[in-house]
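Q: can't give you the sequence, but here's the structure:
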């Protein structure tokens, strides 16, 4: 039964998936940001067409989010003039030498999809079967064929994309088929990865820039630790993707704990705005300051900005900010954790219900033992030890 399930077609996972919105790789970052906001999604596909690739067809070569823009603006060469940096092509923000997006045909097997993920793919681009499009969607499909936002390429095919979460959620729906693996502990399955990225809560957020870059490439969060090396929160690529452009200013001006506040409050807390401006001036980052002011001035009303404030008297990680997160699960700084003795099924429930791509593993004293990413969960289903090839 498990083998038959793994041979299912990936088209089974595409039911109900929206059409993939795309931007051209040579579009400016500013134009891509505008399209991203209009899509109401956290990511859009980046495509290269015609003679730019072999064969003259079109392919999705990456994905674009605010997180990519944030880290691009934090590069040393872009700090002085972020407005100029926003006119750079989208291709400049894509990870070099790493394919995080893979194309699959709709009749490819789930086994093939998992293989691509274990090789490093974060998103799988799959054509949508025409017979799966209802009448309303068919009209929208025909309209989108003339729209520069939709990814209708290669003989008029429409595409969606599947994430690692989609694959894990599909497997969870048939979890009983894989018994007894789901009832075993994550420790006994050998899927706890000790390779973690961590930053102290009181250290400059900019000191973790290399970690943030890696977090986006690998879709893993960065742990935020207290003085006793205990886990108090995380900064995930999904959370960064849900921030606005002012996150770059927060990263360059404040410690990691205040970046967590930025994430939880949907923007820089009001009582930290002046501190950010002061720090930017001290560092001669006038361009970053102008970008921050322009973004805040572009908001239609004060209510669309963050209205929460920090509470310096609270201990980090334990209600440090007086606001409640306005973000959906997976888009906040709260760290979701389990113990080495947790079952695989329990960890899957935690990850899927909280919309996170990894679950931290902590000992009884809250010290980190490692992390379990979606790739670790998939390896468990295939009974492949961590680090071994498919």
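A: Cool, the structure landed. Nothing here was measured: the structure is a model prediction, and the numbers come from that model.
Q: CA only for contacts and neighbour counts going forward, please
A: Fine.
Q: make sure residue 88 is actually in contact with residue 25.
A: No. With contact defined as C-alpha atoms under 8 Å, residue 88 does not count as touching residue 25 (10.4 Å).
Q: next up, the contacts around residue 129.
A: 11, 106 (C-alpha atoms under 8 Å, 6 or more residues apart in numbering).
Q: still on that earlier bit, residue 88 and residue 25: who's more crowded?
A: Of the pair residue 88 and residue 25, residue 25 is the one with more neighbours under other C-alpha atoms under 10 Å, namely 24 against 15.
Q: hmm, back to that, give me the common contacts of residue 88 and residue 25.
A: With C-alpha under 8 Å, 6+ apart, residue 88 and residue 25 have no common neighbours.
Q: residues in contact with stretch 106-114?
A: Counting by C-alpha under 8 Å, 6+ apart, 5-11, 104, 124, 126-129, 167, 378 sit against stretch 106-114.
Q: repeat that with 7 Å
A: 6, 7, 8, 9, 10, 11, 126, 127 (C-alpha atoms under 7 Å, 6 or more residues apart in numbering).
Q: buried stuff in that stretch?
A: Applying a neighbour-count criterion of 16 or more other C-alpha atoms under 10 Å, one finds 106, 109, 110, 111, 112, 113, 114 buried in stretch 106-114.
Q: give me the subset of the contacts of stretch 106-114 that lies in helices.
A: Mapping the contacts of stretch 106-114 onto helices (DSSP state H) picks out residue 6.
Q: can you select the buried ones from the contacts of stretch 106-114 in PyMOL?
A: In PyMOL, a selection of the buried entries from the contacts of stretch 106-114 looks like this (16+ other C-alpha under 10 Å):
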select buried, resi 6+8+9+10+11+126+127
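Q: give me the number of residues near residue 301?
A: Based on other C-alpha under 10 Å, the number of other residues close to residue 301 is 9.
Q: now for it: which residues touch it?
A: So residue 301 contacts nothing (C-alpha under 7 Å, 6+ apart).
Q: same question for residue 78.
A: Contact analysis of residue 78 by C-alpha under 7 Å, 6+ apart lists residue 85.
Q: before we move on, back to that, which of the contacts of stretch 106-114 lies closest to residue 287?
A: residue 126 (40.7 Å; C-alpha to C-alpha).
Q: now do the SS call for the closest residue to residue 362 other than its chain neighbours.
A: Distance criterion C-alpha to C-alpha, 6 or more residues apart in numbering; nearest residue to residue 362, sequence neighbours excluded, is residue 368 at 4.5 Å. Here residue 368 is strand, with the state taken from DSSP: H, G, I helix; E, B strand; the rest coil.
Q: next one for the comparison:
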């Protein structure tokens, strides 16, 4: 097992992948937003370098430092700030450095000949989230001007996919339950469906999903970086003004009239600024097809009050199908499993839904007991590989 990891290099996982987009540190938040919106490939982040974009002379790696990466959720959480909601045009002219993580070591530039064993150590033991790997001929890459350097991005998901493809080498680990392996994390962030969505921002800034519950600990959905990214910057005023239960419906229903009305009531200056400066079609699109009854239902009882939380989507589906492998067709719907689910089953679930985590429920009512993340899964393989040999 360890031999196999040592024989493969991180560059092997970059084969066939498109180069990662990048920006100089002199770029603005608006530049990052434009890059991410135009990104049609699978990568959902861009890397920021300390390079001058006008540089055309050769340089080596030491002369150009990787400062970090920027994802759509970073921009959303930045725009949610009160001063930025009111003047998004000014916010977009802020330097991109305001979006970079303040915690060092989350993004690591590694050499293409690093072994997968070393990559696993960096992601599990050292706590990195993203590895930036030079692609192509290394010697040529070091002589390219800054505007032509190419890199690829590797995440924990890529390592999990590698282990799934090589799962036979790690028997009997993959067949063990996540409960037996003690992978269920109970220190997860959560919000009641009646709580303001803005309380999720602290976790979202760490790229951590937030469970949304009802009736105590019944899981009804999640507020995740991936779900918010699908709405792009339109998610910012919704995240700032809606309750958690309403935000789930917002993410799933493409911003219907009731939510636009509520956002306009709660944050009129912000919405006017956004519609003028950012042309957010999702929030200002014509709502002629929506009935007046929906508006009345939303505002009944309070001119700015939220709708009563809709029937829990995850729970409703679980009751109908009896399945605990829910679809990602709905942006806010959570992927769930049981404590007795095997490690390999959880890996398949997460990868199939492009989720970084799987929530763990204990009964048909989807009572939430914890979450399993990619870091937990990779940690299980790390411990297995480094376990002392049994005589």
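A: That came through, no problem. In this text, all values refer to a predicted model and were calculated from it rather than measured experimentally.
Q: work out the TM-score between the chains.
A: After superposition, the two chains reach a TM-score (TM-score structural alignment, normalised by the length of the first structure) of 0.80; 349 aligned residues with a C-alpha RMSD of 3.4 Å.
Q: hmm, back to that, which of the buried residues of stretch 106-114 of the first structure fall within helices?
A: Per DSSP H, those map to helices at 110, 111, 112, 113, 114.
Q: quick check, nearest of the residues you listed to residue 158 of the first structure?
A: The shortest gap between residue 158 of the first structure and any of these belongs to residue 113, at 18.9 Å (C-alpha to C-alpha).
Q: the closest one -> the second structure?
A: Aligned by TM-score structural alignment, residue 113 of the first structure pairs with residue 119 of the second structure.
Q: so stretch 82-100 of the first structure corresponds to what in the second structure?
A: With TM-score structural alignment as the criterion, stretch 82-100 of the first structure aligns to 88-106.
Q: how about the matching stretch, which residues are buried there?
A: 88-89, 91-92, 94-97, 99-101, 105-106.
Q: again, but for stretch 333-346 of the first structure
A: 333, 334, 335, 336, 337, 338, 339, 340, 342, 343, 344, 345.
Q: and for stretch 290-299 of the first structure?
A: Neighbour counts over stretch 290-299 of the first structure (16+ other C-alpha under 10 Å) mark 291, 292, 296 as buried.
Q: what do we get in the second structure for the first one?
A: Using TM-score structural alignment, the partner of residue 291 of the first structure in the second structure is residue 274.
Q: my reading is that its match lies in a helix. Confirm?
A: Yes. Under three-state DSSP, residue 274 of the second structure sits within a helix.
Q: that one reaches residue 88, doesn't it?
A: Yes. Judged on C-alpha atoms under 7 Å, residue 274 of the second structure makes contact with residue 88 at a distance of 6.5 Å.
Q: so the counterpart of residue 278 of the first structure in the second structure is in which element?
A: Aligned by TM-score structural alignment, residue 278 of the first structure pairs with residue 265 of the second structure. Per DSSP states H and E: residue 265 of the second structure is located in helix 257-266.
Q: buried set for that helix?
A: By neighbour count on 16+ other C-alpha under 10 Å, the buried set for helix 257-266 of the second structure is 257, 258, 259, 260, 261, 262, 263, 264, 266.
Q: separation between the nearest residue to the third one once chain neighbours are set aside and residue 199 of the second structure?
A: Once flanking residues are discounted, residue 259 of the second structure sits nearest to residue 250: 6.9 Å by C-alpha to C-alpha, 6+ apart. Distance of residue 250 of the second structure to residue 199 of the second structure, computed by C-alpha to C-alpha, to the nearest Å: 17 Å.
Q: those two: which is more packed in?
A: residue 250 (22 against 17).
Q: just give me the match in the first structure for the more buried one.
A: The alignment partner of residue 250 of the second structure in the first structure, by TM-score structural alignment, is residue 262.
Q: any figure for the gap between that match and residue 269 of the first structure?
A: 6 Å.
Q: mind listing the strands for the stretch 101-250 of the second structure?
A: With DSSP state E, counting those that start in this stretch as the criterion, the stretch 101-250 of the second structure has strands at 107-109, 130-134, 151-155, 190-192, 210-214, 218-223.
Q: which of these sits most buried?
A: Neighbour counts (mean count of other C-alpha atoms under 10 Å) averaged over each of the strands of the stretch 101-250 of the second structure peak at strand 218-223, with a mean of 27.
Q: list the contacts of residue 49 of the second structure.
A: 23, 24, 25, 64, 65, 66, 67.
Q: give me the three-state assignment for the last one.
A: Under three-state DSSP, the three-state class of residue 67 of the second structure is strand.
Q: what about it, neighbour count?
A: Residues lying near residue 67 of the second structure (other C-alpha under 10 Å) number 21.
Q: show me what the longest helix anywhere in the second structure is packed up against.
A: In the second structure, assigned by DSSP H, the helix with the most residues is helix 374-386. Contacts defined by 3 or more C-alpha pairs under 7 Å, 6 or more residues apart in numbering; DSSP states H and E place helix 374-386 of the second structure against helix 116-124, helix 156-165.
Q: tabulate those in JSON lines, adding columns for distance to residue 19 of the second structure.
A: Below are those laid out as JSON lines (distance: least, C-alpha to C-alpha, whole Å):
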{"stretch": "helix 116-124", "distance to residue 19 of the second structure": "19"}
{"stretch": "helix 156-165", "distance to residue 19 of the second structure": "15"}
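Q: highest mean neighbour count out of those?
A: Compared across those, helix 116-124 shows the largest average neighbour count, a mean of 20 (mean count of other C-alpha under 10 Å).
Q: now do that helix against helix 374-386, angle only.
A: Helix 116-124 of the second structure and helix 374-386 are oriented at 140 degrees to each other (axes from the mean of the first three to the mean of the last three C-alpha atoms, to 10 degrees).
Q: which residue is the nearest non-sequential neighbour of residue 209 of the first structure?
A: Using C-alpha to C-alpha, 6+ apart and skipping residues adjacent in sequence, the residue nearest residue 209 of the first structure is residue 71, 7.4 Å away.
Q: wait, is the one you found part of a strand?
A: No. Secondary structure of residue 71 of the first structure (three-state DSSP): helix, not part of a strand.
Q: so what corresponds to it in the second structure?
A: So residue 71 of the first structure corresponds to residue 77, using TM-score structural alignment.
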